[in-house]
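Trainee: predicted model and sequence follow; I will ask about them next.
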Amino acid sequence: MKKIIGIDLGGTSVKLAIVSQEGEILEKWSIKTNILENGKAIISDIIQSIREHLDLYQLTADDFIGIGMGSPGKVDAAHKTVIGAYNLGWSNLQEVGKAFDEAFGLPFYIGNDANVAALGEQWKGAGKGNSDVVMFTLGTGVGGGIVTNGQLVTGEGGAAGEIGHLTVDLDYLTPCTCGKKGCLEAVASATGVVNLAHRFSSEYEGDSLIKAGIDNGDEVTSKEIFDAAKSGDVFANMVVDKFVSYLGLAVSHIANTLSPSHIVIGGGVSAAGEFLREKIATKAYDFTFPQIRETCHIVLAELGNDAGIIGAAQLVRLEAE
C-alpha cells in the first residue's frame, strides 16, 4: 500500500516521517531549521532531505499518495503558501506548494502547525478517532486546532482555531503579542504563568521559593512554578489557580460553542500532567452547559512531538478520500 510523507516544520527543527495510511510511523528523522537569510534555504533543505531518505529506503515518488506539512504562520491551504512565520524569518509570502510540486510531482497539502497537531491528536491520539475534537496547545504561546465532523476547521482566510486570542482577562487587560489586550495567550501560556507570578509576588507576604526567586531577580520558569505548586507552595498554587481560572473559562467557551467529544490539552505546559488537567477540568465544568459537561472529555495529549507529523499525514488522507 502506498505511503505518506509527513512534515512538521518548527523554529529549531523540522521533523519528517514516512507514515502508513493507517497512521503508523514507519520511518522518522529530523533536520535543523536553517533560519539564516530569512529562512530562504528551509524548503530546499527539506526537499533535499526527503530525496536522500527516499534513496536510503529505496523508495520513489510512486510509492506515495502525497505529502502533508504543518507550518507556523498564516497558511493559505488552497494556494499552499505561508506568510508571517516570523520565527522562521518568513515575513514575505512563501510558495511552498509550488516548490514541492516541482520537486516531487505529488499531491501536497499544508496547514497551520497547531491545526495539524490537533488533527494528529484527533486521529491517532487523545481524540481516539472521534469526529469532533479541539486541541489547546500550551507552549510559549497558546495555539489551537478544531476538528469538526472529522474535518479541520480553517475558516475564512485560514485563521480559525486562534484559541489563544480569546479574551479572558478583563481585570488587568494584559497586553498580548498580537496587539490585543486580555488574550488567553498573555495569561495562560508558559510565558503567561511567569507573568502572573511576577504580577502577584508583591502582594504575597508568606514564605515561597517562587516568590523568593522573583524577589531575587532569578529567571523563574513555568515548570518551576508548577513543580512548586505540586509540592504545596502556597504562592505557586495561588498563581496556578489564577492561570487555571483563565484557561478553564476559555475551555468552557469552546465546549459550549462546539460540544466536542474531547478537548485535548497539549504543548510544553501540559507536562504538568494530571495535576493540571484535573484543575482545568474542574474549573471548565463550572462554566459548562450541563448536558455538554456529560459528553465532553478534557484530556491530556498523547502523541507528544509526533502529533504534527501524524496530523500532516492525515491532511493527505482526508484530501485523497
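Mentor: Yep, that arrived.
Trainee: when you work out contacts or count neighbours from here on, use the C-alpha atoms and nothing else.
Mentor: OK.
Trainee: and the host helix or strand of Ile7, what's buried?
Mentor: Using DSSP states H and E, Ile7 sits in strand 3-9. Neighbour-count burial for strand 3-9, counted by 16 or more other C-alpha atoms under 10 Å, picks out Lys3, Ile4, Ile5, Gly6, Ile7, Asp8, Leu9.
Trainee: show me how far it is from its chain's centre.
Mentor: Strand 3-9 sits 16 Å away from the centroid of its parent chain (C-alpha atoms, centre = their mean, to the nearest Å).
Trainee: dump the buried residues of strand 3-9 into a markdown table; add distance to Phe200 as well.
Mentor: Output for the buried residues of strand 3-9, formatted as a markdown table (distance: C-alpha to C-alpha, whole Å):
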| residue | distance to Phe200 |
| --- | --- |
| Lys3 | 52 |
| Ile4 | 49 |
| Ile5 | 47 |
| Gly6 | 43 |
| Ile7 | 41 |
| Asp8 | 37 |
| Leu9 | 36 |
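Trainee: next up, a second structure to put side by side with the first:
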Amino acid sequence: MENRNFIGVDIGGTTVKLAFITYNGDILSKWEIPTNKEGNGSSIVEDIAASIKSKQEELNFSHDQFIGIGVGAPGFVDVGEGFIYSAVNIGWENYHLTTALTEETGYDAWLENDANLAALGENWKGAGGQANHLIAVTLGTGVGGGIIGNGQLLHGANGTVAEIGHMTAKTENGRACNCGKTGCLETVASATAIVRSAYDAIEAGEKTTLQEILRQNETISARDVFQEAAKGDQASQSILDEVIHYLGIAIANLAIAINPTRIVIGGGVSQAGDQLLNPLRKVFDQNALKRTSQAAEFVIASLGNDAGVLGAAYLAKQKSGK
C-alpha cells in the first residue's frame, strides 16, 4: 500500500467517527468510538490516539503509511491555530486540539469546524461535484453549513462563516435559541424544531394523526412528521410548509450573496428527498434573483455520515501539501 494516506476524525457529541482514507479519497477502514465527555472531554484525544494505533495494528498498517490527521469538531474554532474557543456539547473551552492530537499520535493535525468539513467532503467525493461555488446546508439536530467560494472554504474574520442556523428567520415571537438569540433559523428548520412544532400542534388541540403516533411510540420524530404529511395530515403539512418557507428564504438570501452553482442539502432531515427538495426549490426560486436561481442546482448530500471524515482527510491533504 502506498504511504500517502490520511486519517479523518469527526468529533461529535455522541460518537467520534474515524477513517483511514487514501490520497484519492477511498475509505480503507472506518469505525467509531464513544465520545467520553467526562471531565470536560479531557480523555477524548487520548481515546482517539489509542483507537488509531489499535486499528493500525489490527490492519497491519505502519505509522509512516499515513501523512497526517484532519479533524472536525463542533463549535467555534480557530483553524489557523488549531484552537477551539468553545465546543459546548463536549465541554471544551479554549482548547488547543491539534497540539494535543500531535502530541498523542505523532502526526501533524489540522482542525476545521465539523459542518465545514462535511461541505468539503461532499464537494470532494459526494454531491458537490467539486464545484467552485457551493453552499452546503446540514439539517439535523441543529442547522449547520459550509460555503466554498472560488474553490476555497470560506472562514471570515474569526471563523464564523456559514453559521446558517443562526441567521434570523423570525423577527417577532421567535423561539429562544441556545446561541442566546431568538428566532434563529435553527429554531424553525431543524429536526428539533420540527418535533417541537409537532408537540405544539398536539398541545393546541389540532386535529392530527401525530397524536396517534405519540400515543403508540411515546415520542415523535421529524421523520414521522414528513410521513404523516405525505399521507395527507394537514397539521403535519403546515409544519413542513413553515420549515420550507423560512429555509427557502434563508438559502435564497445566502445565494444572492454567494452566487453558487450548487446547493447541497444534507443531514438527517434531507432523507425526506424530493418531499423536501421540490417545495424548497420553489420557495428559493420565488425569493432569489432570477440569474442567481438559474446558476444554482439543488442536490441532496450523498455521503451520509462519511462526509465529515472524508472532508477531514481532504483538509489534511490540502494542508500537508503532499
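Mentor: That came through, no problem. Quantities reported herein were computed from a predicted structural model and do not represent experimental measurements.
Trainee: so what number do they get for TM-score?
Mentor: With the length set by TM-score structural alignment, normalised by the length of structure 1, the two chains reach a TM-score of 0.93; 319 aligned residues with a C-alpha RMSD of 2.0 Å.
Trainee: about what we covered before: out of the buried residues of strand 3-9 of structure 1, which comes closest to Leu59 of structure 1?
Mentor: Lys3 (10.2 Å; C-alpha to C-alpha).
Trainee: contacting residues around the counterpart of that closest one in structure 2?
Mentor: Following TM-score structural alignment, the counterpart assigned to Lys3 of structure 1 within structure 2 is Asn5. Asn5 of structure 2 sits next to Phe20, Ile21, Thr22, Tyr23, Gln65, Phe66, Ile67, Gly68 when contact means C-alpha atoms under 8 Å, 6 or more residues apart in numbering.
Trainee: of those, buried ones?
Mentor: Phe20, Ile21, Thr22, Tyr23, Phe66, Ile67, Gly68.
Trainee: what's the closest non-adjacent residue to Ile244 of structure 2?
Mentor: Leaving aside its sequence neighbours, Ile244 of structure 2 sits nearest to Leu280 (C-alpha to C-alpha, 6 or more residues apart in numbering; 5.5 Å).
Trainee: repeat for Lys80 of structure 1
Mentor: Gly97 (4.8 Å).
Trainee: my guess is the one you found contacts Phe108, does it?
Mentor: Yes - at 6.3 Å, Gly97 of structure 1 and Phe108 qualify as touching, with contact defined as C-alpha atoms under 8 Å.
Trainee: and the helix or strand where Ala119 of structure 2 lies against structure 1, how far off on average?
Mentor: Element membership for Ala119 of structure 2, per DSSP H and E: helix 114-125. Here the mean offset of helix 114-125 of structure 2 against structure 1 after fitting is 0.8 Å, by mean C-alpha distance after the TM-score superposition for structure 1.
Trainee: now that helix against strand 5-11, angle please.
Mentor: Between the axes of helix 114-125 of structure 2 and strand 5-11, defined by axes from the mean of the first three to the mean of the last three C-alpha atoms, to 10 degrees, the angle is 140 degrees.
Trainee: which elements pack onto the helix or strand just after helix 114-125 of structure 2?
Mentor: Stepping forward along the backbone from helix 114-125 of structure 2, the first helix or strand reached (DSSP H and E) is strand 134-139. If you count contacts as 3 or more C-alpha pairs under 8 Å, 6 or more residues apart in numbering; DSSP states H and E, strand 134-139 of structure 2 packs onto helix 114-125, strand 143-149, strand 262-266.
Trainee: can you add mean neighbour count and distance to Glu57 of structure 2 and give those back as a markdown table?
Mentor: Putting those into a markdown table (neighbours: other C-alpha atoms under 10 Å; distance: least, C-alpha to C-alpha, whole Å) gives the following:
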| stretch | mean neighbour count | distance to Glu57 of structure 2 |
| --- | --- | --- |
| helix 114-125 | 28 | 27 |
| strand 143-149 | 24 | 35 |
| strand 262-266 | 25 | 34 |
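Trainee: got CSV for the ones you listed, with distance to Ile202 of structure 2 too?
Mentor: Listed next are these as CSV, based on distance: least, C-alpha to C-alpha, whole Å:
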stretch, distance to Ile202 of structure 2
helix 114-125, 33
strand 143-149, 24
strand 262-266, 28
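Trainee: tell me which of the ones you listed lies nearest to Lys170 of structure 2.
Mentor: strand 143-149 (15.0 Å).
Trainee: list of residues touching the closest one?
Mentor: Against strand 143-149 of structure 2 from outside (C-alpha under 8 Å, 6+ apart): 115-120, 132-138, 153-154, 161-165, 185-186, 189-190, 258, 260.
Trainee: average gap between that strand and structure 1?
Mentor: Mean deviation of strand 143-149 of structure 2 relative to structure 1 after superposition (mean C-alpha distance after the TM-score superposition for structure 1): 1.0 Å.
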